[in-house]
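Participant: This is a predicted model, with the sequence first.
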Amino acid sequence: MRLVFAGTPEVAVPALDALLGSDRHEVVAVVTRPDAPAGRGRRLVASPVAERAEEAGVEVLKPAHPRDEDFQARLRQLAPDCCPVVAYGALLPASALSVPRHGWVNLHFSLLPAWRGAAPVQHAVLAGDEVTGASTFQIEEGLDSGPVYGVVTEEVRPRDTSGDLLTRLAFAGAGLLAATMDGIDDGSLKAVPQPDEGVTLAPKLTVEDARVDWATPALRVDRVVRGCSPNPGAWTLFRGERLKLRSVTPDPEHGPLAPGELSAGKNSVHCGTGSHPVRLEWVQPQGKKPMRAADWARGVRIGSGDVLGG
């Protein structure tokens, strides 16, 4: 089949690579978000998908929005049979959805209908799911509600961050997306409507969502830190300034501490929660690089009245 691939971040690159390497399909173009400012100089930088497509000699389209008439005219000229999508980052209008004869097929990082939305992996970690996965489905105008072609499952490991889990799903999902294109091409695969039961939503996490509430149990604190890593990054306040929490470990063997209360030893730092304390492993003070929590504690000279949370 002739394919126009749509995607933007690094997590979409494995799927693009899988399709570029297929001997059954031809990626005739890639659609991605426009170049965005990055780094201290805020210079415009192409998306990871755009960079990979340019390396492969594939045409790259960067519409400000997929409803743009010039983009849709070029899409019709390309005459794709199907448009596979991975984390493109923009809503597709009906006028674009109708161009390819097999429609647009999305690789979504959850077992639909669970965790429909922009942040399925983060919400799976926050919820304490033991198993998640990826799904391919036919895009329609509803939010991740289209019929499903296939799924692949993935265990959520006890110490997984969202970044860890998403990396594994990106590679497992790449194979699923390629197999879905094969099945659509030879007619062996039919999409099945999603059940009405089991729908959960996974909206994009805000900075406020990532703020740690020390009155919640240690298990919840741990999930927030892992679920918000690497983005948007869990945080708290210390002496009025933001402190990012890169890694914590629940420690039920440590003596009791009040929520937010700090206890610093020679090689460890603990903080109280609504249940037992957690050990702070890695932190990042405002304007500085990540560091071991014990090194941070020695530098700031934690006193008996110091707390996290403000």
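Facilitator: On my side now, so go ahead.

Participant: From now on I want contacts and neighbour counts done on CA atoms only, so please keep to that.
Facilitator: Fine.

Participant: host element of residue 281?
Facilitator: Taking DSSP states H and E as the definition, one finds residue 281 inside strand 278-285.

Participant: by contact count, what packs against that strand?
Facilitator: strand 241-250, strand 269-271, strand 291-292, helix 293-300 (3 or more Cα pairs under 8 Å, 6 or more residues apart in numbering; DSSP states H and E).

Participant: List the contacts of residue 152.
Facilitator: Residues counted as contacts of residue 152 (Cα atoms under 8 Å, 6 or more residues apart in numbering) are 111, 133, 134, 135, 172, 173, 176.

Participant: out of these, who has the most neighbours?
Facilitator: In terms of neighbour count, residue 173 stands highest of the contacts of residue 152 at 28 neighbours, by other Cα atoms under 10 Å.

Participant: Please name the nearest non-neighbouring residue to that one.
Facilitator: Spatial nearest neighbour of residue 173, chain neighbours left out: residue 134 (5.9 Å); criterion: Cα to Cα, 6 or more residues apart in numbering.

Participant: Helix or strand next in line after the longest helix seen in the chain, which one?
Facilitator: Of all the segments of type helix in the chain, defined by DSSP state H, the longest one is helix 162-186. Downstream of helix 162-186, the next assigned helix or strand under DSSP H and E is helix 218-227.

Participant: can you list contacts of stretch 30-49?
Facilitator: 4-10, 12-13, 16, 50, 53, 58-64, 88-90.

Participant: 7 Å - rerun?
Facilitator: Defining contact as Cα atoms under 7 Å, 6 or more residues apart in numbering, one finds that stretch 30-49 is touched by 4-10, 12-13, 50, 53, 58-64, 88.

Participant: Show me just the buried residues among those residues.
Facilitator: For those, a neighbour count by 16 or more other Cα atoms under 10 Å gives the buried set as 4-9, 12-13, 50, 53, 58, 60-63, 88.

Participant: Report the two of these separated the most.
Facilitator: Using Cα to Cα, the buried ones among the contacts of stretch 30-49 span at most 19.0 Å, a distance reached by 13 and 63.

Participant: I'd guessed residue 3 sits against residue 82; true?
Facilitator: Yes. Between residue 3 and residue 82 there is a contact at 5.3 Å, judged by Cα atoms under 7 Å.

Participant: mind listing the strands for the stretch 1-150 of the chain?
Facilitator: Secondary structure of the stretch 1-150 of the chain by DSSP state E, counting those that start in this stretch: the strands cover 2-7, 26-31, 36-38, 43-45, 59-61, 83-86, 104-108, 131-138, 148-155.

Participant: for comparison:
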Amino acid sequence: MVQPGRPAGHQTEPVRAAWDDPLKLVFAGTPEPALPALRAIQASAHDLVAVVTRPDAPAGRGRQAHRSPVATFADELGIEVLSPRRPSEPEFQEHLRALAPDCIPVVAYGALIPRSALDIPKHGWLNLHFSLLPAWRGAAPVQHSLLHGDDITGASVFTIEESLDTGPVYGTVTEQVTAGDTSGDLLARLSLSGAKLLVAVLDAIEAGTAVAVPQPADGVSLAPKISVDDARVRWEEPARAVDRRIRACTPAPGAWTTLGGHRVKLGPVKPVYQPAVIGLKQPAPGELVVSKKHVLVGTGTTALELGEVQAEGKRAMPAADWARGLRLNGGEVLGR
């Protein structure tokens, strides 16, 4: 039985009786982080009959239409793909009723589900959300968890309601946030552990042992989509906050600053508590200090060493190579 609010290590998967019928499932998801859950469901004893994903979208320099990762995976397996522009479309809902799914597991689908669609499957739509609800309800839970300095985060499986991420929770899994984690690192780990949790919840629903618990009223926080301005580095902030912002925005949307009016993307940085140890001075907020092997930048507290830097229209490169190419001598100020 999946215990609500307990980490995966404390869950026991239900024993399936010989007469139990597998759940008929339609999976809803779009980006790469949805694939571990889709693979886990496809490999389970449940019956995956179709996937729902966002329509093909332009991507890359040529802006060619590209299938979503979920659609591409389904195509390879010969699984039917449904790509409505909106889940409210009558034709889509009619097709969904004809498929008659018992449940629709969801991972990062990317569209709001209207009540008329939520009511179609017997066991509803179950969302794998990458936070410990009710913390970080919204589109960017992993980024906000890093941005705000959480030590522990996790994933939750809950029933989708019309309001944002408020439904009762079937189970959770926890994940330690490490000092060097980017949002990409953390999301990769959560997508794997969350996939196991999602299948365990589906197994429990099939066995009739699943219990969903309402979310508490306390501890609610919101995680809206990270904007381009959110990703702009504020060099006057403490070094710890600058570091968190850069890691939270890596790989997307990409932390950035400016130099000479041109935008520069930044990869993860390293703290430098005593620049004098490597023969460099303590810079002011945003000020660059450059040596042959190191590029430091000042913050509201201690200095940070730049890692990879990507100038507009250029490839990412080590900060020392970037500085050498621009013939930076130090004293330049980022963010002006």
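Facilitator: Nice, I can see it. These figures come from a predicted structure and were not determined experimentally.

Participant: Could you tell me the TM-score of the two chains?
Facilitator: Taking TM-score structural alignment, normalised by the length of the first structure as the basis, the two superposed chains have a TM-score of 0.99; 309 aligned residues with a Cα RMSD of 0.7 Å.

Participant: The stretch 1-150 of the second structure: helices as residue ranges?
Facilitator: Listed in chain order, the helices of the stretch 1-150 of the second structure (DSSP state H, counting those that start in this stretch) span residues 35-43, 69-77, 90-99, 115-118, 141-147.

Participant: could I get those helices as CSV with distance to residue 213 of the second structure?
Facilitator: Output for the helices of the stretch 1-150 of the second structure, formatted as CSV (distance: least, Cα to Cα, whole Å):
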stretch, distance to residue 213 of the second structure
helix 35-43, 22
helix 69-77, 30
helix 90-99, 27
helix 115-118, 19
helix 141-147, 21
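
Participant: hey, which of those is tucked in deepest?
Facilitator: Each of the helices of the stretch 1-150 of the second structure was given a mean neighbour count from mean count of other Cα atoms under 10 Å, and the largest, a mean of 26, is that of helix 141-147.

Participant: hang on, the earlier thing: what residue of the second structure takes the place of the residue nearest to residue 173 of the first structure?
Facilitator: When the two structures are superposed using TM-score structural alignment, residue 134 of the first structure falls opposite residue 155 in the second structure.

Participant: Return the residues in contact with its match.
Facilitator: 128, 129, 130, 131, 132, 172, 173, 174, 190, 194.

Participant: hmm, try it at 6 Å
Facilitator: Contacts here follow Cα atoms under 6 Å, 6 or more residues apart in numbering; on that basis residue 155 of the second structure touches 129, 130, 131, 132, 172, 173, 194.

Participant: Then residue 284 of the first structure?
Facilitator: Residue 284 of the first structure is in contact with 243, 244, 290, counting by Cα under 6 Å, 6+ apart.

Participant: Buried only: go through the residues you listed for me.
Facilitator: Applying a neighbour-count criterion of 16+ other Cα under 10 Å, the buried members of these are 243, 244.

Participant: which one of the contacts of residue 284 of the first structure is nearest residue 264 of the first structure?
Facilitator: For these, with residue 264 of the first structure as the reference and Cα to Cα as the criterion, the closest is residue 243, at 16.1 Å.

Participant: What residue in the second structure is paired with that closest one?
Facilitator: Under the alignment defined by TM-score structural alignment, residue 243 of the first structure corresponds to residue 264 in the second structure.

Participant: Okay, residue 100 of the second structure and residue 127 of the second structure: tell me how far apart.
Facilitator: Distance check for residue 100 of the second structure against residue 127 of the second structure: by Cα to Cα, to the nearest Å, it reads 19 Å.

Participant: Out of these two, name the residue with the larger neighbour count.
Facilitator: With neighbours defined as other Cα under 10 Å, residue 100 of the second structure and residue 127 compare such that residue 127 has more, 25 against 16.

Participant: on that earlier part again, okay if I get the contacts of residue 284 of the first structure as TSV plus distance to residue 75 of the first structure?
Facilitator: Compiled in TSV, the contacts of residue 284 of the first structure are given as follows (distance: Cα to Cα, whole Å):
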residue	distance to residue 75 of the first structure
243	46
244	43
290	44
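
Participant: Just give me the closest of the contacts of residue 284 of the first structure to residue 140 of the first structure.
Facilitator: Top of the list for closeness to residue 140 of the first structure, among the contacts of residue 284 of the first structure and by Cα to Cα, is residue 244 at 38.4 Å.

Participant: Residue 232 is in contact with the closest one, correct?
Facilitator: No. In this structure, residue 244 of the first structure sits apart from residue 232 without contact. The criterion is Cα atoms under 6 Å, and the distance is 10.0 Å.

Participant: What is the burial count for the aligned partner of residue 296 of the second structure in the first structure?
Facilitator: Structural alignment (TM-score structural alignment) places residue 296 of the second structure against residue 270 in the first structure. By the criterion of other Cα under 10 Å, residue 270 of the first structure has 26 neighbours.

Participant: How much space separates residue 270 of the first structure from residue 35 of the first structure?
Facilitator: Taking Cα to Cα, one finds residue 270 of the first structure at 43 Å from residue 35 of the first structure.

Participant: Please apply the same query to residue 103 of the first structure.
Facilitator: When distances are taken as Cα to Cα, residue 103 of the first structure and residue 35 of the first structure turn out to be 26 Å apart.

Participant: more crowded one of these two?
Facilitator: residue 103 (18 against 15).

Participant: on that earlier part again, would you mind giving the strands of the stretch 1-150 of the first structure as TSV with distance to residue 120 of the first structure added?
Facilitator: Compiled in TSV, the strands of the stretch 1-150 of the first structure are given as follows (distance: least, Cα to Cα, whole Å):
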stretch	distance to residue 120 of the first structure
strand 2-7	17
strand 26-31	22
strand 36-38	24
strand 43-45	26
strand 59-61	27
strand 83-86	13
strand 104-108	8
strand 131-138	9
strand 148-155	13
